[in-house]
Structure formats: structure tokens, C-alpha cells
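Participant: Okay, predicted coordinates and the sequence, questions at the end:
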Amino acid sequence: MSDHRGIALIVASALFMQNLDSAVLATALPAMARDLNEDPARLGAAITSYLVALTVFIPFSSWIADRFGAKRIFMSAILVFVGASALCGQSQGLGELIAFRVLQGFGGAMMVPVGRLLLLRGVAKKDMLSAMAWLTMPALLGPVTGPPLGGVLTDLWSWRAVFWINVPIGLLGFLLVAWKIPHVPPARPGPPDLVGLALTGGALALVMFALETVGRHVVPAPLTWGALLLGLLAGVLAIRHCRRVARPAVDLSLFSIATFRDPAVAGSLFRTGAGAVPFLIPVMLQIGFGMSASQSGFVSFATALGAFAMKPLVRPLLKRTGFRATLMVNGVVAAAGIAALALVTPAWPSLAIFLLLAAGGLARSLQFTSLNTLAFADVPTERMSAATALYGTLQQLTPALGVVLATASLEMSLALAGRSALVAVDFSWGFVVAALVVLASVPLHARLPADAGEEVSGHRR
């Protein structure tokens, strides 16, 4: 096993833990709502609070990794994530749960992009696709095993057990990192761009707070709209600031690289639409169709099973068709797969739902892997730290937006129908909206050069 494969597998242990956490939590949400006496749609805050924390803190990760050493920060982040997971399992209310999820998000923000940085800094371009495959395949075991594991743990013990499972996994990953990954000495990145970090983090936090609370009567409406306006203002100021300073918190000049810009912009639209699906499926199966957590888990894990099955096929497909054609054609296929979920009713047999979810997982996995590999295809080594931080921020922001999109679609459907409880048809509208957002990303890929990323994909016209 070459060095890049060994490092990829060890770093993947952290990704596995994070992906497992997200997958088991989605399955346990209805049980959490009953236990905490909360509406299931409001429990989406348990997911978005974590993702927002990731988004806010990831811009700090590149400077911290350079200043204190990537391996040291990676190991510390694993311990923070594990400790916060244990605290989440002790939560007695939604407020406590959100607070501990924010702490968990801080650990994840330092863990995932820094782990990717450990891998990508030493990988030749010809090995990048292989390295990303080795990184993501073990990590996909989290989504594959998460839904059924979350269902079983919830039904046999409690939803709290879905957080406690992170403790042994995280400690094992910590020991593997300490044993096998070589030391990375600290660098001299210069002083951090504190103004840029504050403006960027504040803008993201305020906008996500506004989107999460708008129309839900959780906080007074003026507070929601005030947060949105302040967030947008902070975002404009952050962009102006980062364009003017020598070492910005967010390196916006990376958008001049076409193969980074496309996964960042078009990929964000795709990830937002696709990010609604993992939230909608388990809630639909349990609340809309009346399944137990275990039944829901064993059906919904088909999505991740399809994604796992696609991984060995990505390299030959990209070599044959190239990035641009793959992203455009497969984007349409992925949107159709999400839209098809709107046709599912409680009368469908579980096997038919399983097969439809698996097919959708295949398409979305191909798109995710293509986007994530293309993003770093032409980034110079000396800018890789800034690129992983910026791209990681977008990767975590968009699933949070996807959950907000899903919950807003459900509540809009309820309001239009004049109902107070979710039924199966409400989820159909959620899938239609998500599919349209995914489809909107497809025309943007046409701007890519025909030879985009060919050194990585091996495709020759």
C-alpha cells in the first residue's frame, strides 16, 4: 500500500465518524422529537446547528493547521468531537442539544479539512483521483451503516446511543493518527486575518440563523429579518475586505481557477438540493409512512449503498467521458432520481423504495466524487491549505441550506393545505423543490473547458 493510500484510510476514519454521526442522527430525529416534546421539523435545528458551526469555524482551520501543525490539530479535533458527542447524548432539551452540537461542529471544522490537507499536500496529480477514492470509500461506510444502526440503537436503547457510538470510533482513529501519520512541523503563516474571519463567520452564522427561524415563530420576526440584513451586510463587507488584504481569511482569488470555481459554485447548488434528501427520507418513512426507526433505517440506507457501489466506477467513467460531460449528464440523472421520490406513496413495497433510493445514491455519488476531485485538480500546492478551507466551508454550508430548504418546503406545504400535521404528500413537494435546485446546477457546468481536469481524470479528447 502506497503512503497516500495508508494516510487516506486513516484520515477516512474521521470522515467515517462524522458521516456516521449525520446518518444515525437523521434516522433518530422522530424519536428525539417525541422524547424532547418538539416538532420534528424544528429538530432540523439539531442538524443545521452542527453544520453552521462547521461552516463558521472551517475558515480558521487552514491558519491553525499551518501555525500549530496539521497532525497536532487533527488529533485535538478528534478529541473535541468525541467529547462533544458524549455531551450530546446527555442533553435534556433542544437548547442543550444545539449548544453541544455547536461544540461538536467546532471539532468537525478542525477535523475534516485538516485531515484532507494532510492527504492532499503530499499527493501527485496522477494519484489524486486514487487518493480521493481511498479517502471516501471507507468514509461512505458511515452513511451505509448509519441508517440501520441508528434505527436499531434508537429502538433497542434510546436516541442518545447514536451519539455515544462516536466515542470508541473516535478514540480508535486518534490512536491510528498518532501511530501512523508522520509529524507535520508548524509553519509561519503570519498573523491571522481576524477581521476577515470575524466578518465571514458572523455573516454565515447570522444568515443561517435567519433562514432557520424565518416563518417558524421561534423568535420574534424582527429579530429574524434583522439577523438576515446584518448577515448580508457582513457578507458584503467580508468580500470587500478579503479582496483588499494580502493574506485574507478567505482567498477569493481561487475562483479565478475554472476547475475550482465550477465545483464551488455549481457544486454548491447541487449539494444544497441533494442535502435535502437525507433529511426528508427518514422523516417521510417514519412520519409519513408509519415505519419504525429500524424499518426506516434498513430502507433508507439503500442511498448510501448505491453511493458505495459507484465508487469503483468513478475512475473509468471519468477517464472515458471527462469531467464536463459527466457533470452535465449525470446532473440531470441525479435530479430525475430525486424528483422520482415524489411519486413514492405508502402503498409502494419496501423493495421498490429501496431500489429507487439505491439508484439515486449511484448518481449523487458520481456527482459528489467528480466535484470534490475536480476542485483540487489545478490548485497549486502552496495554495492547497486555503483551497481546502474555502471548499470545506462550502461543502458544509450547502447541506445546512439543504435541510433548511427541506424544512421550509414541508412547512410551506402544511400552510398551503391548512394542516398542522405532516402527511405523505408534503414530502413529495419537498423532493420536487430539491430536484429543481439540483437541475439548476447543470447549465453552469457548460462553462468548463472540454479538457478540464484531464491530468487527473486521464481523459483525452
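Facilitator: Here it is on my side, so go on.

Participant: make it CA atoms for all contacts and neighbour counts henceforth
Facilitator: Fine.

Participant: Buried ones in stretch 405-418, by neighbour count?
Facilitator: Neighbour-count burial for stretch 405-418, counted by 16 or more other CA atoms under 10 Å, picks out 405-414.

Participant: Stretch 304-324 too?
Facilitator: Buried-residue list, stretch 304-324, by 16+ other CA under 10 Å: 304-311, 314-315, 318-324.

Participant: before we move on, the earlier item: turn the buried residues of stretch 405-418 into CSV, including secondary structure and distance to residue 32.
Facilitator: Compiled in CSV, the buried residues of stretch 405-418 are given as follows (DSSP: H, G, I helix; E, B strand; the rest coil; distance: CA to CA, whole Å):
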residue, secondary structure, distance to residue 32
405, helix, 21
406, helix, 18
407, helix, 16
408, helix, 20
409, helix, 21
410, helix, 19
411, helix, 19
412, helix, 23
413, helix, 23
414, helix, 21
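
Participant: And here is the other one:
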Amino acid sequence: MKAGVIRDPKIQKYLPWLGALAIFMQALDGTILNTGLPSIAKSLGESPLEIQSIIVSYTLTVALLIPLSGWLADKYGTKRIFILAVTIFTLGSLFCSLSDTLSELICARIFQAIGGSMMVPVARLTLIYAYPKEKLLKVINFITIPALIGPMLGPTAGGFLVEKFSWHWIFLINIPVGIIAVMMARSVIPNFTNKVGKFDLLGWILFSGGLTAITLVIERWNSPRISLFQLVLLLILSLILIFSYIIYARKKPNPLIKLNLLKITTLRIGLIGNLITRFGVGGMPLMVPLLLQVGYGYSAFYAGLMMIPQAFSNLISRSFVVPIVKRFGYRNTLVFNTILTGMLISMFFFISKNTPYWVVILLMIGNGAFNAVQFTSMNTISLADLDNETSSDGNSLLSVTQQLAISLGISISAMFLILFKNSNIGLSSDNISVFRYTFLVMGMLTVFSSFIFTKLDKNAGANMSGKRVYKGEEK
């Protein structure tokens, strides 16, 4: 089936719900895992401040395989690949629950990520193919609202399962949801296809190799198993591979990642903004649960309860994204919201052992609200000027950027956490101090990232925000 607007009322009604279900699975998996990290670390004999590899292995694998997902979906059909993706993700969740060592868990997470790399991107690509531009913002905003049930249930459910049973059980929740998604996909999702050429294997090796090497440098800089010389070699290798891909992509007619897509201004700025902004914001899902459990000493279940206000705030704020963007435009919304998000993250610096718990909750509520505006706006402006010919490649590039940024954001926050922990700059001995300085750095990175959005035209994304433009002016 060729891409085009779907007229079938059944598909129009239930397709967004299927997309929401796919995002729900990933959101539930991520939030449950974040809450359970200290318990996993204790069970496996690892430090809770140095166990981020469980998350990074997943997000990095997803980033590396997303380009393949777009090619597979276009060649074999969105329906076939989506069902395959959900099946692999569900089996990976089962393997994670059966893991008994850190190495086994990381391997299972990588297998799970193979499905995750296709599941959400293919669902979103299907929506791009199925709906006209003027409806796409509302559809994308809608699919994130039911998905936020995952972050609301995840932390509390994860904390309860970890305390009452074992951390192995936190992955089993994905299995019934995965079965429902497969059954629903069989009758709801269209099997869109597009004409594609041969997969760019050499380009994928150069691209994925460069990303893997740079992530390992950030991830393993403090490991006693790797020397400074080896780190420098990895950094040099990553730069060589990345620049080699740039040269290669400019010469190849149909490369893995088409660099000429970056000529689309909204896509280019949206991607760079996604990447840089998430350097600061991306570490929050790791930092907050660790702060509550390692810093404040809360139990996993109580920490999970503390995360609900943030998720609920995020859910409520989604309904305000469309009117905010319509009123102020993408440029103003993203510039000011990014600054406010960074300032709020920096405010975590002022917490201490004696800070009332309700102050932390207020900060988390604000973080959830600003994130709702930030992520929806960044994602939709990136897609604003894509057409049927560029949708697949642009969507894949956006997904790669998001996952890479999340992976780097987690690695960067963990890096600063360890740096401050091992520093001799006079930090107090309590565990909260190292978190405070890490939050300050993350907030500053986020504030600085607002500069990229000043490069947007004031009318950027008008076809998605609902603004009408006449003779270059907004009305």
C-alpha cells in the first residue's frame, strides 16, 4: 500500500491508539527500570551511581538501528515490521526478567532494543503517512497523552515489585501489553510501503561505529578496565569514523543518513535542538530516582510515589502545547521554554538534606510541565516541512537524534556525578551534594541550548501550528 491519507474510519479511530500503546510500552519500561536501578545495583553488587550501562546499552542500540527500521518499513511494509518489532521487544522483556548477572541483563537489554528501535519509529512513520499535515500535530500530541500513563504507573509499580518480589519482575509488565499491541496491529495498522534501494551497509558501519566509540568514551572514562591511552584512541577512532561518514554520504547517491535533509531549516534546527537540549534534560530520568533513593534514602516504592506528580504534570500540560504554539509560534515557545527548563533544573542545586520533600515535589511538577512543552514542540517542528519523499528519512533521523541524545545525556550526567563524587573541591560528605552540582551543570547546559532555537524563522512550522501566514506576516 502506498503512503497516503487513510479514509477507513476504523483505522482513523484506532491507529493513534496503537501508536500510543507502542510509546506506552517504552515509557513504562524506562520508568520502571529507573526506579529499580538501586535495587538492581545492590542485587548485582554494583554501585548505583555507576550502573547506567543498563540504560545506555538500550538507548545506544536503538539509536544505531533506527536507520534500518525506516528502510525495513518502507521495503517490507509498516504493518509487518511493527508486528515484528513488538514481538522482539516483548521477548527481550522476558529475557531481561530472567537475567541473573549484569552481563546477562545488558545482553537482554540490547536484544530488547532491537525491537524498540523499530517499534516507535515505525508507528510514528505510519502516522506521518496516514494523516495530513494540518492534523498531524494533534495526532502526535494525542499519542503521547495515553503514553504518559506509563510514567505515572511505572515508578510506583516498579518500586512495589522491587520491594515485594524482585527487580526481575519489573520487565514482565511489558509482556501482556506487547501481546495486546500485536493483536491490535493485525487489524488496525496499514501496510504502507515505499520504493527503496539497497541498504547502505558501509554507511551504517561508519555511522554506528562513530556513535558507539564516542559513547564509550563518555561512558567508560572512569572505568579501571580502560586506560587513558585507550580512551584517546577511542576518541580519535570516533572522529575518524564520523568524518569518514560525512565524506562518504556526500558522494553516495542514497546514503544511510541523507545529509541534504539538513538543508530543511526546521528539520536541521529541530535535530540540533533535540540533541543539545537533551544533553541536560536527558539525564533527569536517571538523576531524580537516584537522588530520591541514594540521596534522600527513600525506599523504591516511596520514590516511585514521589515521581507521580511529575508524570501527572507532564500529562496535564500536554493539553496546553497546541494553544501555546498557536499563540506564540515555535520560535518563541522553544527559546523561552528551554531557558525556563534549564533554570528549573538548576534550582535542584539549592536542595539539601533538610529540604522539605514538598519542595522537591514542586520542582518535579515544574520539570514535568516544561518537558511536555519542550519535547512536543521540538519533535513537531522537526517534522513540519517534510513531505512523502522525505518523511521516512527525516523521521528516522529525528528518532536517531533523540535516542543518541538520551544516551549521551545519561552518560554525561553520570560522568559529572562521578566527577563530583571523586573531586576534591570541598563538597560536603552527604550524598546529596554530588547531585546538587550535577543538576547545576545539567541546568546550565539546557539554558545554553536555547540559542539554537533563535535561528528559527518567526513563521516556522506555521502549517502545523495552525497559524496562517499572509505575505510574510502572521495573522
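Facilitator: Perfect, I can see it now. The model shown is predicted, which means the values in this text are computed figures rather than measured ones.

Participant: Got a TM-score for the two of them?
Facilitator: Scored against TM-score structural alignment, normalised by the length of structure 1, the superposed chains reach a TM-score of 0.96; 460 aligned residues with a CA RMSD of 1.7 Å.

Participant: now, among the buried residues of stretch 405-418 of structure 1, which is nearest to residue 198 of structure 1?
Facilitator: Taking CA to CA as the measure, residue 198 of structure 1 lies nearest residue 405 of the buried residues of stretch 405-418 of structure 1, at 26.1 Å.

Participant: Could you find the counterpart of the closest one in structure 2?
Facilitator: Matched across to structure 2, residue 405 of structure 1 falls on residue 412, judged by TM-score structural alignment.

Participant: give the contact list for the closest residue to its match other than its chain neighbours.
Facilitator: Closest residue in space to residue 412 of structure 2, ignoring its immediate chain neighbours: residue 218 at 6.7 Å, by CA to CA, 6 or more residues apart in numbering. Contacts for residue 218 of structure 2 (CA atoms under 8 Å, 6 or more residues apart in numbering) come out as 408, 411-412, 415.

Participant: Quickly find the element holding residue 218 of structure 2.
Facilitator: In the assignment (DSSP states H and E), residue 218 of structure 2 maps to helix 201-220.

Participant: Please state the offset of that helix from the chain centre?
Facilitator: Centroid separation for helix 201-220 of structure 2 versus its chain: 18 Å, with CA atoms, centre = their mean, to the nearest Å.

Participant: Which parts of the stretch 351-461 of structure 1 are helices?
Facilitator: Secondary structure of the stretch 351-461 of structure 1 (DSSP state H, counting those that start in this stretch): helices at 384-417, 424-440, 454-457.

Participant: Can you add distance to residue 158 of structure 1 and give the ones you listed back as JSON lines?
Facilitator: What follows is these, written out as JSON lines (distance: least, CA to CA, whole Å):
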{"stretch": "helix 384-417", "distance to residue 158 of structure 1": "23"}
{"stretch": "helix 424-440", "distance to residue 158 of structure 1": "26"}
{"stretch": "helix 454-457", "distance to residue 158 of structure 1": "45"}
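
Participant: hmm, back to that, out of the buried residues of stretch 304-324 of structure 1, name the ones that lie in strands.
Facilitator: Using DSSP state E, no member of those falls within strands.

Participant: Show only the entries of the residues you listed found in helices.
Facilitator: Assigned to helices by DSSP state H, the following of the buried residues of stretch 304-324 of structure 1 qualify: 304-311, 314-315, 318-324.

Participant: how close does the counterpart of residue 379 of structure 1 in structure 2 get to residue 127 of structure 2?
Facilitator: Matched across to structure 2, residue 379 of structure 1 falls on residue 386, judged by TM-score structural alignment. Computed as CA to CA, to the nearest Å, the residue 386 of structure 2 to residue 127 of structure 2 distance reads 13 Å.

Participant: and what of residue 445 of structure 2?
Facilitator: 33 Å.

Participant: pretty sure residue 391 of structure 1 is touching residue 264, no?
Facilitator: Yes. If you go by CA atoms under 8 Å, residue 391 of structure 1 and residue 264 touch, sitting 6.5 Å apart.

Participant: which residues are in contact with both of these two?
Facilitator: Listed as contacting both residue 391 of structure 1 and residue 264 by CA under 8 Å, 6+ apart are residue 375.

Participant: mean deviation (superposed) between stretch 223-238 of structure 1 and structure 2, please.
Facilitator: Superposed on structure 2, stretch 223-238 of structure 1 shows a mean distance to its aligned partners of 1.5 Å (mean CA distance after the TM-score superposition for structure 1).

Participant: Find me the equivalent region of that stretch in structure 2.
Facilitator: Going by TM-score structural alignment: stretch 223-238 of structure 1 matches residues 230-245.
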